[in-house]
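# Below are the sequence and a predicted model; questions follow.
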Amino acid sequence: TCISTNGTLFTPELVSRLSRNRLVAIQVSMDGAKRETCDAIRGAGVFDAAIAAVKLLAATKIPTSINTVLTTQNADEIPAMHEMARSLGVSLRVSRFRPSGRGADNWESLRPSPAQLLGFSDWLASSGDVRTGDSFFSLTSQERQGLGLNLCGAAKLTCCVSPTGHMYPCAFLQTDRFEAGDLRRNSFQEIWDGSEIYESFRNLRIHSCEECQRFDQCHGGCPAVAWHLKNDINGGDPECLERCVTSIADNRLAEAA
């Protein structure tokens, strides 16, 4: 069992109970190395509560990580978050900001710039113990060299189960279009093995990206981002690194003109 939490309700008693269960990992969400950065996104007091929760968890044998979502507001603080995680005795995991849920409402104001995405990618390459990926599909830099930074694990290594028991390929595609099954009617194994939705993700090929020089590193990127921005999971990730390079080059040409 893996738990993702903001840590605000953690107490020594709760952590003691959790440590007696067979947990694979716990990740505590924090979106900045500074109190003002994190609290501006997650609410007043969340930063201090998350730090307290991480300290409690670090004293147990439960593998614990700090998870942050990369945005334009915290991109410059990621190295500091890495050092903070190390000082607390836990690891750091960085997730992409996606235009789903509340992210859709704040997409334009919080999405990292192409330069920030490229800068983070360069920093990540030299930070071997930092993890990234989809949901709990986490990769080290060594694993990324073989699998690619944005390789999608939806319906292959991970899936999403909603509070109502509905299953989806990932947490960012919780719509009727991508519902794979209902646990109130079928078992997890039946849905995992028999869902046509899951099978389509296992066979997903982003042919429009196959000629790209970076294809081996991203394999078309995140289908969820492509769906939310282009209404096409086969359309290629609009925020891929190659497009970031092109965008920066185009802007420089425009400025020079």
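Thanks, I have it. These numbers were taken from a predicted model, which means no experiment stands behind them.
# Please count neighbours and contacts with C-alpha atoms only from this point.
Fine.
# Count residues in the vicinity of E13, would you?
Neighbour count of E13, defined by other CA atoms under 10 Å: 8.
# so how far is L56 from it?
Counting by CA to CA, to the nearest Å, the separation of E13 from L56 is 10 Å.
# Same question for V24.
For V24 relative to L56 (CA to CA), the value is 17 Å.
# Settle it for me: which of the two has more neighbours?
More crowded of V24 and L56, by other CA under 10 Å: L56, with 16 against 11.
# for F172, what are its contacts?
Neighbouring residues of F172 by CA atoms under 8 Å, 6 or more residues apart in numbering: R98, S100, G101, A224.
# can you pick the most crowded of those residues?
For the contacts of F172, the largest number of neighbours (other CA under 10 Å) sits with A224, at 26 neighbours.
# Test my guess that A50 contacts G7.
Yes - if you go by CA atoms under 8 Å, A50 and G7 touch, sitting 4.9 Å apart.
# what about N251, how many neighbours?
For N251, the count of nearby residues is 11 (other CA under 10 Å).
# Give me the buried positions along the helix or strand harbouring it.
Here N251 is covered by helix 241-256, with elements defined by DSSP states H and E. By neighbour count on 16 or more other CA atoms under 10 Å, the buried set for helix 241-256 is L241, E242, C244, S247.
# which outside residues touch it?
Counting by CA under 8 Å, 6+ apart, P114, A115, L117, L118, C212, R214 sit against helix 241-256.
# Now find how far off-centre it is within its chain.
Relative to the chain's own centre, helix 241-256 is displaced by 26 Å; criterion: CA atoms, centre = their mean, to the nearest Å.
# cool, stretch 204-217 as well?
Here stretch 204-217 is found 21 Å from its chain centre; the criterion is CA atoms, centre = their mean.
# what's the span of that stretch, first residue to last?
The first residue of stretch 204-217 is 16 Å away from its last residue (CA to CA).
# List the buried residues in that stretch.
In terms of neighbour count (16+ other CA under 10 Å), stretch 204-217 has its buried residues at R205, I206, C209, F215, D216, Q217.
# Please compare the first structure with the one that follows:
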Amino acid sequence: MGKSLPIFNGSSLGGMVGAFQQQVRQFLTPPPQGEGPYDGRTVDDFKPYLIALNLTKRCNLKCDHCYLDATTKSAGGNDELSTEECYKLIDQIAEVNRGCLLVITGGEPLIRPDILDIARHAVKLGFMVVFGTNGMLINDQLAKELVEIGVMGMGISIDSLDPQKHNRFRGVPGAWESALAGIEACKRSGLAFQVHFSAQPMNYQELPAVIDWAHQLGAKVLNVFFMVCTGRGEELTDITPTQYEEVLGYLVNCQDNYKGMLVRARCAPHFKRLAYEKDPNSPITKATGYMGGGCLAGTNYARVTPNGELTPCPNMPLSAGNIRETSFADLWEKSDVFNSFRYPHLKGKCGDCEYTDICGGCRARPYV
């Protein structure tokens, strides 16, 4: 991956956090994991570096693959964390690791009328804040406010360069056009953005063109997400193993081709296996944690649901508990659920695989 992906060895947690923040500000990427599994790590080594806050189940789209099974714009808000509860949650996360990356998402987070206040509260506490959004509600005024608050950037989903195909998948006419307008508003305001592409049977062959397009548009990151069939996507068909190899192989080979834009595979830890097969000494192979494409579920990453459940990953319903009842610190540090991810005893195909220490596997796929 050349100069776009530095290597962190994690030998000093304090130094790693500083290096992490510098790298995030360059590419909007969360920090690397420390040492590998089975090395005698303690709770002090398992700091939350990335927390996804699903703060609403409301949405203005009807995407086929939505893991949250997000509902219409006016529904789904009865049990959401209140503004004050969101503030309290963010305060509690700060007690464990002030300055980590918070991804504010949903549903569509920009539907919440208090979302800018929540983002402002997080930024004032020193968190790096990024939004995960469909981009449709971003206009010049909103983009300017986000910049003034100190939001680092917006992750905007684009599933095809064919507007009709994107709109069908997203379930609403005009979704592609509105997303592109949101990207242009970000550009005019100097708000960094990244493009999120979900690899599906209907679009995976578009990936090279989408990467070129995102780079030309000025994206800082191109994240390629791979389906975990949960929520509304439970009945969808994932790409085949052969197609996985094709897509991931392309991502390995194209790393040096896009100056100023990081290209990453998400929810596909076997990405590292392909990188290792190509070059055991490559930066991808040696990089750890989020920077290296490995799964951080329950170790350095967690998700909070709209009603306050703390889960290791958005793609599994397994919960450590609810932050309305137990503090974030207690759930993060003492949960048996999270400890099972930190000291795993892999079985089945992952346990028998020769690449276990390189890849680590995806825990959501066997769970669901």
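Nice, I can see it. Note that the coordinates shown come from a computational prediction; the quantities given were computed from them, not determined experimentally.
# How many residues are close by the aligned partner of I26 of structure 1 in structure 2?
The alignment partner of I26 of structure 1 in structure 2, by TM-score structural alignment, is M154. M154 of structure 2 has 28 neighbours, counted by other CA under 10 Å.
# Run a quick check on M154 of structure 2 versus F131, I expect a contact.
Yes - using CA under 8 Å, M154 of structure 2 is in contact with F131, at 4.8 Å.
# for the residue positioned nearest the centre of structure 1, what are its contacts?
Centroid-nearest residue in structure 1: S95, 3.0 Å away (criterion: CA atoms, centre = their mean). By CA under 8 Å, 6+ apart, the contact list for S95 of structure 1 reads N67, T68, V69, L70, T132, G133, D134.
# Run these past structure 2 and keep the common ones.
With both residues aligned by TM-score structural alignment, their matches' CA atoms under 8 Å, the contacts of the contacts of S95 of structure 1 that structure 2 also has are N67, T68, V69, L70, T132, G133, D134.
# Tell me which of these fall in strands.
Judged by DSSP state E, the subset of the kept ones among the contacts of S95 of structure 1 located in strands is N67, T68, V69, T132, G133, D134.
# now, which of those sits nearest S162 of structure 1?
Nearest to S162 of structure 1 among these is D134, at 16.3 Å by CA to CA.
# And stretch 149-169 of structure 2, what's buried?
Of all the residues in stretch 149-169 of structure 2, those buried under the rule 16+ other CA under 10 Å are 149-160, 163-164, 166-169.
# can you check stretch 95-113 of structure 1 too?
Neighbour counts using 16+ other CA under 10 Å place S95, R96, F97, R98, P99, S100, L110, R111, P112, S113 of stretch 95-113 of structure 1 among the buried residues.
# end-to-end on it?
Taking CA to CA, the first and last residues of stretch 95-113 of structure 1 lie 15 Å apart.
# which element is the counterpart of I41 of structure 1 in structure 2 on?
Matched by TM-score structural alignment, I41 of structure 1 corresponds to F169 in structure 2. Using DSSP H and E, F169 of structure 2 sits in helix 163-170.
# Just name whatever secondary elements that helix is in contact with.
Under the contact criterion of 3 or more CA pairs under 8 Å, 6 or more residues apart in numbering; DSSP states H and E, helix 163-170 of structure 2 touches helix 175-189.
# what's the helix it packs on in contact with?
61, 134-140, 143-144, 147, 156-158, 163-164, 166-167, 192-193.
# Comparing that helix with structure 1, how large is the average distance?
Overlaying structure 1 shows helix 175-189 of structure 2 at a mean distance of 1.8 Å from the equivalent residues (mean CA distance after the TM-score superposition for structure 1).
# What residues of that helix count as buried?
For helix 175-189 of structure 2, a neighbour-count test (16+ other CA under 10 Å) marks 175-187, 189 as buried.
# do stretch 148-160 of structure 1 as well
Residues of stretch 148-160 of structure 1 classed as buried by neighbour count (16+ other CA under 10 Å): G148, L149, N150, L151, C152, G153, A154, A155, T158, C159, C160.
# for the fifth one, what are its contacts?
Under the criterion of CA under 8 Å, 6+ apart, the contact partners of C152 of structure 1 comprise G133, D134, G221, C222, P223.
# neighbour-wise, which of these leads?
Highest count within these by other CA under 10 Å belongs to P223, 28 neighbours.
# I'd like the distance between the counterpart of it in structure 2 and D238 of structure 2.
Using TM-score structural alignment, the partner of P223 of structure 1 in structure 2 is R363. Separation of R363 of structure 2 from D238 of structure 2 (CA to CA): 16 Å.
# quick revisit: with secondary structure as added columns, please give the contacts of F172 of structure 1 in JSON lines.
Converted to JSON lines, these look like this (DSSP: H, G, I helix; E, B strand; the rest coil):
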{"residue": "R98", "secondary structure": "coil"}
{"residue": "S100", "secondary structure": "coil"}
{"residue": "G101", "secondary structure": "coil"}
{"residue": "A224", "secondary structure": "helix"}
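# Good, wrapping up.
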